[in-house]
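J.: attaching a predicted model along with its sequence, questions to come.
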Amino acid sequence: MKKLSLFFIGLLLIPSLFLTSCDRGDDLIDSEATPAFTLMKDYLVSNNLDINNILAGPGDAIKFVVGEPAETDLNAFLSKYYIIDIRSSASYGDGHIQGAKNVAFTDILTEAPKAESKPILVVCYTGQTACYATALLRLYGYSNTQALKWGMSGWNSATAGPWNSNIGSPAAGNSNWSYSTAPPNLVFSDPIITSFSTDGSQILKERVEQVVADGFKTVSGGDVLASPNNYFVNNYFGEADYNAFGHITNAYRIKETLLLSTNGYQSLDPSSNAKIATYCYTGQTSAVLTAYLRVLGYDAYSITFGMNGLYNSNNAWVSNKWSASVSKNLPLVN
């Protein structure tokens, strides 16, 4: 009788042992699986989608922004591009570029196929959101996409309000504006992203779609200047400009090395409590970088209006400085 009881107990234990064995096996497989980030990173590098190629254009060196045309070149300009205007319907109705399609930012990925063989030009108020959209469209497969530099503010003085009203110099005389040398860059681990897919291209697609759905992530220069310790600040200037123009206190300078192929991206902090705030001169390059970094899994933000919003009156620089004279008077339709 005792032997029979032990026999039945053994039968009852077999399923639990089997399940335990399976659980351990799954854990082992999961622990040895290639991280989703690595799969996506390898795909990006092998398909010429590293950060420098998104900024300059894969293969054909098409820069991510294009300036407004001369009036004599207007017709050729208009016929060349499939123009997507991502401003509000009210602003679009007040005046837009001839032929431009009014599309919500969240719909850019479904609108892009309608361009067919035409290059895509994305237009917004200042060029910043358009640059964010351009980076995401390029990562999604629309490599021949550009943003209109300065946005509608540069197209016509009647639509220049967003730039005219947002330049400033809160950094002048501010204790958190420094002229010290850049701190040495640190080395961090990779960001962690999740996906059920093991295909790098599919993971990238998922990430881009999520970043589009989340919208443009920004922070004002004044907020970062007031509390720089709340951010991981990345100054995207050349070394000479970093020292000559000054910079937010303790801002890292991660530019030339910011690549996947050389692991330079590991100079950025991927932790969930590290808000990476990048700034450039106009907020347009930093918008591209921010979109890219968010796809990689960083909690990244673009400092709006860049140096123009931080220290427009700084006499050490001229290039990419906004003034009302930047606006052209190209035609608007409504």
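T.: Happy to help now that I have it.

J.: rest of the way, CA atoms for contacts and neighbours
T.: Noted.

J.: and whichever strand or helix holds Ala147, how far from the chain's centre?
T.: Assigned by DSSP states H and E, Ala147 belongs to strand 145-148. Chain-centre distance of strand 145-148: 14 Å, with Cα atoms, centre = their mean, to the nearest Å.

J.: one more to weigh against that first structure:
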Amino acid sequence: YELAHIPGAVNIGAKALFTADKLAMIPADKPVVVYCYTGQTSSQVVSVLNMLGYDAKSLLFGFPSWAYVEGLKGPKPFDRAVDGHDYMVSTEAVEASGSFDQPAPLADTVAAAAEAYFSKGTKNIKASDVFENLNDGDASNDPFLIDVRKPEDYAAGHIPGAVNMSAKTFFTPENLAKIPADKQIVVNCYTGQTASQVVSVLNMLGYDAYNLKFGFAAWSPSGVYKFNVADSPMYRFEGTGVAAEAPAAEAPATAEQAPATLPVSGGVPVDFNWVYFLVGGGLLGAGVYLRRK
């Protein structure tokens, strides 16, 4: 952040973002844009902010989609030569056949469950680690693989053994019952952005879930990662060693908390005992186990 950041951005670490004092810094009456290095962590954050009633979006592909700055210490942007692999893919559809009880959530409210999960760091896994696990000769430790891409893209080629679930219907009771609570879960999408949103909620619900870092693009050359640092627009940024045109904004000491209700169709406010999950602009059911208040 000190080296380079979007002008006006405030710096709040993901591990502490869901504490009461940090949430109090976020205005509930403005759109909130969250960014990280690659979009993986900010996507996990944004899904939960939306569940809490904020109007939050993740900056697609992270800070490099704003400006690419050499010397950043965090995770690097996707590089096919480094992060991409040519692992085997399958065109054979896999149906989830089990019926499982859901685990106990990390807490009984969204904010408390979010703090419990994010305080320990977000969960991402490299394609190479998944491949090694699947090929170590011990099927008992294989993860349960979920592909949330479009059905036609799943059919064209997916990680062997992966089941296909839409992010928009992922958190229905019927789909959650298909996910084993006693196995590691690995979720992949195209680039890791949507899967990250799914994974944060799964962990809050008590699953041991990981986002496949950089998505299917990291597993197979048939996967497309629609961003290259060479195409970075190089918008103005602020930071050390750069002549800032305006000082970075400071986070306000206090701000109105997120609304206690979420709008439903027609704009009628209503209290929910359900957790709602925002994907692609739609509110979607995420189970009945976490309460907003």
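T.: In hand now; what should we look at? Values in this document were obtained by computation on a predicted structure and should not be read as measured data.

J.: corresponding residues in structure 2 for the strand holding Ala147 of structure 1?
T.: With TM-score structural alignment applied, strand 145-148 of structure 1 matches the range 56-59 in structure 2.

J.: mind checking the SS state of Glu111 of structure 1?
T.: State at Glu111 of structure 1, reduced to three classes by DSSP: H, G, I helix; E, B strand; the rest coil: helix.

J.: in contact with it, which residues?
T.: Listed by Cα atoms under 8 Å, 6 or more residues apart in numbering, the contact partners of Glu111 of structure 1 are Val103.

J.: counterpart of Asn133 of structure 2 in structure 1?
T.: Checking TM-score structural alignment: Asn133 of structure 2 goes with Ser227.

J.: can you check Lys120 of structure 2 too?
T.: Taking TM-score structural alignment, the alignment pairs Lys120 of structure 2 with Asp214 from structure 1.

J.: what about that match, neighbour count?
T.: Residues near Asp214 of structure 1, counting by other Cα atoms under 10 Å, number 11.

J.: for Leu52 of structure 2, same thing?
T.: So Leu52 of structure 2, with other Cα under 10 Å, has 27 neighbours.

J.: repeat that for Trp322 of structure 1.
T.: 22.

J.: show the contacting residues for the alignment partner in structure 2 of Tyr132 of structure 1.
T.: In structure 2, the residue matched to Tyr132 of structure 1 (TM-score structural alignment) is Gln44. By Cα under 8 Å, 6+ apart, the contact set of Gln44 of structure 2 is 122, 196-200.

J.: identify the farthest-apart pair in those.
T.: Farthest pair in the contacts of Gln44 of structure 2 (Cα to Cα) is Thr122 and Val198. Separation: 12.0 Å.

J.: same drill for the two, tell me which one is more crowded.
T.: The neighbour count for Thr122 of structure 2 versus Val198, taken as other Cα under 10 Å, is higher for Val198 (29 against 21).

J.: for that one, which non-adjacent residue is closest in space?
T.: Nearest residue to Val198 of structure 2 in three dimensions, chain neighbours excluded: Ala167, at 7.0 Å (Cα to Cα, 6 or more residues apart in numbering).

J.: distance of that neighbour from Lys126 of structure 2?
T.: Distance from Ala167 of structure 2 to Lys126 of structure 2, counting by Cα to Cα, to the nearest Å: 21 Å.

J.: so for these two, which residue has more residues nearby?
T.: Ala167 (21 against 17).

J.: wait, the more buried one sits on Val279?
T.: Yes: the criterion here is Cα atoms under 8 Å, and Ala167 of structure 2 meets it with Val279 at 7.1 Å.

J.: who touches the residue lying closest to Gly127 of structure 1 once chain neighbours are set aside in this structure?
T.: Sequence neighbours aside, Gly151 is the residue nearest to Gly127 of structure 1 in space, at 4.1 Å (criterion: Cα to Cα, 6+ apart). By Cα under 8 Å, 6+ apart, the residues touching Gly151 of structure 1 are 123-128, 130.

J.: now the residues you listed as TSV including distance to Leu74 of structure 1?
T.: Putting the contacts of Gly151 of structure 1 into TSV (distance: Cα to Cα, whole Å) gives the following:
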residue	distance to Leu74 of structure 1
Val123	16
Cys124	18
Tyr125	20
Thr126	20
Gly127	19
Gln128	23
Ala130	20
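
J.: pick out the most distant pair among those.
T.: Maximum pairwise distance among the contacts of Gly151 of structure 1 (Cα to Cα): 9.2 Å, between Val123 and Gln128.

J.: any idea which element the residue nearest the centre of structure 2 lies in?
T.: Nearest to the geometric centre of structure 2 sits Ser196, at 2.3 Å (Cα atoms, centre = their mean). Secondary structure assignment for Ser196 of structure 2, by DSSP H and E: helix 193-204.

J.: what's the answer for Ala213 of structure 1, then?
T.: Here Ala213 of structure 1 sits within helix 200-214, counting by DSSP H and E.

J.: residues of that helix that come out buried?
T.: Residues of helix 200-214 of structure 1 classed as buried by neighbour count (16 or more other Cα atoms under 10 Å): 200-209, 211-212.

J.: now the end-to-end length of stretch 185-193 of structure 2.
T.: With Cα to Cα as the measure, stretch 185-193 of structure 2 spans 16 Å from end to end.

J.: what's next to it, contact-wise?
T.: Stretch 185-193 of structure 2 is contacted from outside by 39-40, 43, 60-61, 125, 143-149, 195-196, 198-199, 207-218, 223-225, using Cα under 8 Å, 6+ apart.

J.: what about that stretch, distance to the chain center?
T.: Distance of stretch 185-193 of structure 2 from its chain centroid, counting by Cα atoms, centre = their mean, is 9 Å.

J.: matching residues in structure 1 for that stretch?
T.: Here stretch 185-193 of structure 2 aligns to structure 1 at residues 276-284, judged by TM-score structural alignment.

J.: measure the closest residue to Ala56 of structure 2 other than its chain neighbours to Ala218 of structure 2 for me?
T.: Residue nearest to Ala56 of structure 2 in three dimensions, not counting chain neighbours: Val32, with 4.5 Å by Cα to Cα, 6+ apart. Note on Val32 of structure 2: its distance to Ala218 of structure 2, by Cα to Cα, is 29 Å.
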